[in-house]
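Student: no sequence on this one, just coordinates:
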């Protein structure tokens, strides 16, 4: 079954509608923003408690509670790759009192990955505020005879189908980064999915798989001990955590970029003035040095922007991952 792909018309309509937010905010009732919030606000995190996404969600909930003088309460609704909690928010009242802590996976990837999506991110959710982005690092065992991305590509082409890359599971960024790499480098490196990044790392350290796109905080200790060799980071620029490691784009594969981002979403139809008020409070929080440093420790770069610019990012990544998923014939049910 072919993965579903958002239509170009749908993406354009979404971006256009969000781009109009600053202009239309004045048309909304002033009470929408002045009175908001006058009671507790739920932030649904569609992933299990305790992970980096949950920690980020609780961090912004605490900041918004302090800034907007009402309780912002995190509720974890895991399951379905983030679809269960996201669908709940998509079906909620569009009044600003139920928000979604979204990530690239459940918003930009899932529409093409799942054949039975219960909601449409582009139709049922409105981007509110970008909060951060994170990149992975391409690592290989120190015993593998390659010291750059270009050398890895050359080895993979010399041994098509013989090299393997591990991932934390089907459909995640560690998987899709590998498929994007294969597509752009025209290599045939075989995907080996694991139930989490921990088991994948065990096999990588034992050289049972030859490469992995892992998150920076978990790989850094192995890189520092010389157990793994970092060939490149997946972002558009180098990471402050590994400043001496080049980007994959500058180390042999121009144009490569595979990052995940995090941000708040509201049900479609939420008053623009309310969205603007939340956006301003989030931007204020993300500019605090203490928040920037806390996120850096989690391997995430704090980010700010308008609802419209966030919508453009979501649309761009939705189209990007749709192509990767379709070309690799990846489908989740």
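Tutor: Happy to help now that I have it. Note that the structure is a prediction, hence the values are computed from the model and not measured.
Student: For the rest of this, base every contact and every neighbour count on C-alpha atoms.
Tutor: Will do.
Student: Output the longest helix belonging to the protein.
Tutor: helix 307-328 (DSSP state H).
Student: From residue 80, how far off is residue 306?
Tutor: 29 Å (Cα to Cα, to the nearest Å).
Student: Give me the more crowded residue out of the two.
Tutor: Comparing residue 306 with residue 80 by other Cα atoms under 10 Å, the one with more neighbours is residue 306, at 21 against 17.
Student: now the strands for the stretch 1-150 of the chain?
Tutor: Remark: strands assigned in the stretch 1-150 of the chain by DSSP state E, counting those that start in this stretch are 41-45, 72-76, 98-103, 125-141.
Student: Report all helices and strands that the last one contacts.
Tutor: Meaning strand 125-141. helix 197-205, strand 211-215, helix 216-224, strand 228-233, strand 259-267, helix 272-286, strand 300-302, helix 307-328 (3 or more Cα pairs under 8 Å, 6 or more residues apart in numbering; DSSP states H and E).
Student: want to compare, so here's the second one:
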């Protein structure tokens, strides 16, 4: 072996050793980077406009989450297409834990039935992080309508097919599907008026432009003030806030369940330790009295749990809501 060859061999061996060392250091550096997370602000995309249930829940959790993580947690509203615009924005984001989504469960459980050619797959392109709340829907009417209870209201609507109108946050939203379930099981016809969010639908109900809606909780203060009439709860069990108000199941619409679960998602590929940390912190926040109260003021219930349980609930809801979408031939607008 010549001296030149020996030198080249030594240099090659040294270079190879350095390269192997660098490769071996990559997982350790990646793990260290995850352990240091977060080191900059976190953005929470809310895929519905301000003032609705998703926005209210996100803002209730964002401040204590910011305190727990030691970094700003910023809310960005990206409404449209029943949550798809904000959902796609997060699905396309870097999976580094700095972009999250707050959404109703409908984006995962409903939208694939409404939009056969979605630009992303919410089940594959997003990972569940933490459920936040079970949101009930409440059948509310403008108080100038004569019926004082839900049975009288059903009879009144049946006598006036197509004369009454109801609003929703948009086609395929849980309040819209609740309205379609109601029409199907009660055997009546009313005109659906979709809005870009629950807040504008509520405003038109208060103004008398529409006759009723299935409210996701943001109108309950108006109920308490006597500006709206609460007739029934679209949930399998009564609301703790209104224990004297019957469920639709109790008045004869058997099995009526329009509840939906709101929660946080992250881009697929987000490191498991980051997802676990977020889940732990959000569950702690959901157990605090102040956040439980804010969710209760929406007529909902805080719902801590694992990412797996959140996913399982979404899949069960997909089967339930998919059936009514197919039955009623509901199409995205």
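Tutor: Everything's here; your move. Everything numeric here is computed off the predicted structure, so don't read it as measured data.
Student: just to revisit the earlier point, give the buried residues for the longest helix of the first structure.
Tutor: Within helix 307-328 of the first structure, the residues that qualify as buried are 307-315, 317-319, 321-326, counting by 16 or more other Cα atoms under 10 Å.
Student: That one vs the second structure, average distance?
Tutor: Here the mean offset of helix 307-328 of the first structure against the second structure after fitting is 1.2 Å, by mean Cα distance after the TM-score superposition for the first structure.
Student: about what we covered before: dump the helices and strands packed on strand 125-141 of the first structure to CSV, plus distance to residue 53 of the first structure.
Tutor: Formatted as CSV, those follow (distance: least, Cα to Cα, whole Å):
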stretch, distance to residue 53 of the first structure
helix 197-205, 15
strand 211-215, 13
helix 216-224, 14
strand 228-233, 20
strand 259-267, 8
helix 272-286, 15
strand 300-302, 10
helix 307-328, 18
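Student: Any idea which of these gets closest to residue 134 of the first structure?
Tutor: With Cα to Cα as the measure, strand 300-302 is the member of those nearest residue 134 of the first structure (4.5 Å).
Student: can you list the residues that contact the closest one?
Tutor: 131, 132, 133, 134, 135, 286, 287, 291, 292, 295, 296 (Cα atoms under 8 Å, 6 or more residues apart in numbering).
Student: most neighbours, which of those?
Tutor: residue 131 (27 neighbours).
Student: Please name the residues that touch that one.
Tutor: By Cα under 8 Å, 6+ apart, the contact list for residue 131 of the first structure reads 261, 262, 263, 264, 282, 283, 286, 302, 303, 304.
Student: ok, the last one to residue 281 of the first structure distance?
Tutor: Which is residue 304 of the first structure. 10 Å.
Student: Please apply the same query to the third one.
Tutor: Computed with Cα to Cα, the distance linking residue 263 of the first structure and residue 281 of the first structure is 13 Å.
Student: With neighbour numbers in mind, choose between these two.
Tutor: Shown here are residue 263 of the first structure and residue 281; by other Cα under 10 Å, residue 263 has more neighbours (24 against 18).
Student: what about the residue nearest to that one when sequence neighbours are not counted, how many neighbours?
Tutor: Residue nearest to residue 263 of the first structure in three dimensions, not counting chain neighbours: residue 130, with 4.3 Å by Cα to Cα, 6 or more residues apart in numbering. For residue 130 of the first structure, the number of neighbouring residues by other Cα under 10 Å comes to 28.
Student: likewise residue 140 of the second structure?
Tutor: Residue 140 of the second structure: 24 neighbours (other Cα under 10 Å).
Student: Surely it is in contact with residue 216?
Tutor: No - applying Cα atoms under 8 Å as the test, residue 140 of the second structure and residue 216 come out as separate, 10.3 Å apart.
Student: what are the ranges of the helices in the stretch 51-200 of the second structure?
Tutor: Under the criterion DSSP state H, counting those that start in this stretch, the stretch 51-200 of the second structure contains helices at 53-69, 84-91, 106-109, 111-114, 122-125, 150-158, 174-186, 198-206.
Student: Let's have those in JSON lines, adding mean neighbour count and distance to residue 233 of the second structure.
Tutor: Listed next are these as JSON lines, based on neighbours: other Cα atoms under 10 Å; distance: least, Cα to Cα, whole Å:
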{"stretch": "helix 53-69", "mean neighbour count": "19", "distance to residue 233 of the second structure": "16"}
{"stretch": "helix 84-91", "mean neighbour count": "23", "distance to residue 233 of the second structure": "27"}
{"stretch": "helix 106-109", "mean neighbour count": "24", "distance to residue 233 of the second structure": "19"}
{"stretch": "helix 111-114", "mean neighbour count": "22", "distance to residue 233 of the second structure": "24"}
{"stretch": "helix 122-125", "mean neighbour count": "16", "distance to residue 233 of the second structure": "29"}
{"stretch": "helix 150-158", "mean neighbour count": "17", "distance to residue 233 of the second structure": "10"}
{"stretch": "helix 174-186", "mean neighbour count": "22", "distance to residue 233 of the second structure": "10"}
{"stretch": "helix 198-206", "mean neighbour count": "22", "distance to residue 233 of the second structure": "17"}
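Student: Tell me which of these lies nearest to residue 275 of the second structure.
Tutor: Of the helices of the stretch 51-200 of the second structure, nearest to residue 275 of the second structure by Cα to Cα is helix 53-69, at 12.9 Å.
Student: Show me the contact partners of the closest one.
Tutor: Counting by Cα under 8 Å, 6+ apart, 38, 44, 46-50, 72-75, 77, 102-104, 132-133, 198, 216-218, 262, 281-282, 285-286, 291, 294-295, 298 sit against helix 53-69 of the second structure.
Student: In the second structure, which residue is most central in space?
Tutor: residue 104 (1.6 Å; Cα atoms, centre = their mean).
Student: In space, what's closest to it - neighbours in sequence excluded?
Tutor: Nearest to residue 104 of the second structure is residue 262, by Cα to Cα, 6+ apart, at 4.2 Å.
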